[in-house]
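# Sequence and predicted structure, then a few things I'm wondering about:
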Amino acid sequence: MSESPYLQTRRRLVAAAPSEIFELLTDPAMHPVIDGSGTLRASNAQGSKLSLGSEFGMQMRLGVPYRISNTVVEFEQDRQIAWRHFSGHRWRYELEAVGAGTLVSETWDASRVRHQWLLRLMGFTRSTGPNMERTLERLAGQFPEASE
């Protein structure tokens, strides 16, 4: 389900309204809760909701602890949100109402990153798709009456 190793998308139907899912995605404190990679530890933006241009930090751990800054670069209420890392990675969530639920698409876009070879070397091109699938599963689990 991926266009290239540097542009990958995963989708899942979640039995919740787009507005409920969007509310969760705009809360950086919830990102570690739904993270399927196991690398997000905590948000430095506790208590604030994301909007276009918002900057927020995350405490991460990939072998060693580190922090990363993000900027919200796409924002359409209840439909789409995306943020960019300093190196150009973009994480995008798109929400589409479908029947009694929402089709959630998560996209990892590293197509504009200068040193793509490093992403491949570090295994991100192989691990990102399965990590996104786990994230979408954990996201769906936040709406238990909605889970399959």
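Cool, got the structure. Numbering: from 1, shown residues only.
# drop to CA atoms for contacts and neighbour counts, all remaining ones
Will do.
# need the contact list for the residue of the chain most remote from its centre.
Distance from the centre of the chain peaks at residue 99, with 23.3 Å (C-alpha atoms, centre = their mean). By C-alpha atoms under 8 Å, 6 or more residues apart in numbering, no residues touch residue 99.
# Structure two is appended below for comparative analysis:
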Amino acid sequence: MSETSISANRVIDAPAEDIFEVLSLPAKHPQVDGSGTVVSGTDQRIQQVGDVFVMNMNSDVMGGDYKMENHVTGFDPKKLIAWKPCQEGTPVEKNGWEWMYELQSQGSDSTEVTLTYSWGDANPALLKKMSFPVFSESVLEESLENLAAAVSDK
């Protein structure tokens, strides 16, 4: 863990292609989410850096139901997918935290997946308003566990 990020990793018994297929479809994210805040996502597959996908969310801390626009910041098929979330209607520069999944093939049926949650680019005003990290390392570990289950159910 650094001062501005936390990570978890796990080997998943599935090819990188199958894992990437789950991660690049926002409708699958509620199955993967370890925080319990993701309610639903769009059926439109993420295809490139610059894509924006909307997630329906729910959290008591955020006052109940809300939407997040996720701006894709990293995309390399079967290797990397990353996005910066921001509340719907808020410029992405106002948030600045990022989720990143890195996939490293360990053979034809096994992939090491590293999930990183970083807030190094978070807006200073947001850093004063919220206490980072908002999510713990255990949330990342649960997300990876959920990802393994989602891939096996594919």
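Perfect, I can see it now. Note that the coordinates shown come from a computational prediction; the quantities given were computed from them, not determined experimentally.
# What would you report as the TM-score here?
Overlay of the two chains. TM-score (TM-score structural alignment, normalised by the length of structure 1): 0.86; 138 aligned residues with a C-alpha RMSD of 1.6 Å.
# quick check: longest strand of structure 1.
strand 64-76 (DSSP state E).
# The longest helix along structure 2 - contacts with which helices or strands?
The longest helix of structure 2 (DSSP state H) is helix 137-152. Identification of packing neighbours for helix 137-152 of structure 2 by 3 or more C-alpha pairs under 8 Å, 6 or more residues apart in numbering; DSSP states H and E yields strand 5-12, helix 16-23, helix 29-32, strand 111-118.
# Onto which residues of structure 1 does the last one map?
What it means is strand 111-118 of structure 2. Aligning strand 111-118 of structure 2 against structure 1 (TM-score structural alignment) gives residues 102-109.
# That stretch: which residues count as buried?
Neighbour counts over stretch 102-109 of structure 1 (16 or more other C-alpha atoms under 10 Å) mark 102, 103, 104, 105, 106, 107, 108, 109 as buried.
# Name the residues of stretch 77-90 of structure 1 that come out as buried.
For stretch 77-90 of structure 1, burial by neighbour count (16+ other C-alpha under 10 Å) applies to 78, 79, 80, 81, 82, 83, 84, 89, 90.
# Can you pick out the most distant pair from those residues?
Pairwise distances across these peak at 22.2 Å for 78 and 89 (criterion: C-alpha to C-alpha).
# residues touching residue 139 of structure 1, list them.
Residue 139 of structure 1 neighbours (C-alpha under 8 Å, 6+ apart): residue 34.
# how about it, what's its match in structure 2?
In structure 2, the residue paired with residue 139 of structure 1 according to TM-score structural alignment is residue 147.
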